[in-house]
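*Asks:* Quick one, structure for this:
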Amino acid sequence: MMGAMTCSHVGALPRSVAPESAEGCVDCLALGEHNWAHLRMCLSCGHVACCDSSPHRHATAHFGASQHPVMRSFEPGEDWRWCYVDSAIV
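*Replies:* I've put the predicted structure just below:
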């Protein structure tokens, strides 16, 4: 991706991680909700959560609770990654 940078956090990620759920945002589903805009997957543990355009912003909440730095888009056809620590697409 043009303009993407490499951060030190990418090198520390596991080689691969399986998504915790293919059904949607794990945290929204636990609340009985299905109202999210886009999904993100944590590249440290596979937690699937909703983006900041969603009402609950669970992906950012996951970073806050876990300090796992990098999420990737969990949308079909997208493969970009976001580092919360560096505030950058990586």
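
*Asks:* alpha carbons only for contacts and neighbour counts from here, please
*Replies:* Fine.

*Asks:* ranges for the helices of this protein?
*Replies:* 8-11, 26-30, 58-66 (DSSP state H).

*Asks:* okay, those in CSV with distance to R72 and mean neighbour count next?
*Replies:* Shown next, in CSV, are these (distance: least, CA to CA, whole Å; neighbours: other CA atoms under 10 Å):
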stretch, distance to R72, mean neighbour count
helix 8-11, 11, 13
helix 26-30, 15, 16
helix 58-66, 10, 17
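
*Asks:* Out of those helices, the one nearest E78 is which?
*Replies:* Each of the helices of the chain has some distance to E78 by CA to CA; the shortest is helix 58-66, at 16.4 Å.

*Asks:* possible to save the helices of the chain as a markdown table with distance to P19?
*Replies:* Listed next are those as a markdown table, based on distance: least, CA to CA, whole Å:
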| stretch | distance to P19 |
| --- | --- |
| helix 8-11 | 17 |
| helix 26-30 | 10 |
| helix 58-66 | 13 |
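
*Asks:* Please give the structure of this sequence too, so both can be compared:
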Amino acid sequence: MATCDHLEASPLTQVPDGFEPICLDCIENGGQWVHLRRCLTCNHVACCDSSPARHATAHFHATDHPVITSAEPGERWRWCYLDEVGA
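*Replies:* So this is what the prediction gives:
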């Protein structure tokens, strides 16, 4: 399986206290999401690329935080935007 330094530096972490499974960006703009992603740098939750607004990718472009994970129950994976590789 391919890997990268960003994935090595960003292990899966526990969901933080107070975690809300919502995309605040969608709520603020009246949008809706398909699935949610969580930034492993700052725990920001945003909608996936299958969602109309693609807020998780927008968060990456705005912050350069490279690794996300699924915020969906039971899913345990990571994705690095910079190297376009998952684990």
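
*Asks:* about what we covered before: so for R40 of the first structure, which of the helices of the first structure sits nearest?
*Replies:* With CA to CA as the yardstick, what comes closest out of these is helix 58-66 (6.4 Å).

*Asks:* start and end residues in the second structure for that closest one, please.
*Replies:* Using TM-score structural alignment, the residues of the second structure aligned to helix 58-66 of the first structure are 55-63.

*Asks:* how big is the offset of the matching stretch relative to the first structure?
*Replies:* If you overlay the two and look at stretch 55-63 of the second structure, the average distance to its match in the first structure is 0.3 Å (mean CA distance after the TM-score superposition for the first structure).

*Asks:* what residues does that stretch touch?
*Replies:* Defining contact as CA atoms under 8 Å, 6 or more residues apart in numbering, one finds that stretch 55-63 of the second structure is touched by 23, 25-26, 37-39, 45-49, 65-66, 81.

*Asks:* rerun at 10 Å
*Replies:* With contact meaning CA atoms under 10 Å, 6 or more residues apart in numbering, stretch 55-63 of the second structure is reached by 23-26, 33, 36-39, 41-42, 44-49, 64-68, 80-82.

*Asks:* Same check on stretch 67-77 of the second structure?
*Replies:* Here stretch 67-77 of the second structure has contacts from 6-7, 9-13, 15, 19-22, 35-48, 56-57, 60, 78-87, using CA under 10 Å, 6+ apart.

*Asks:* now stretch 5-18 of the second structure
*Replies:* Against stretch 5-18 of the second structure from outside (CA under 10 Å, 6+ apart): 38-41, 43, 65-71, 76-83, 85-87.
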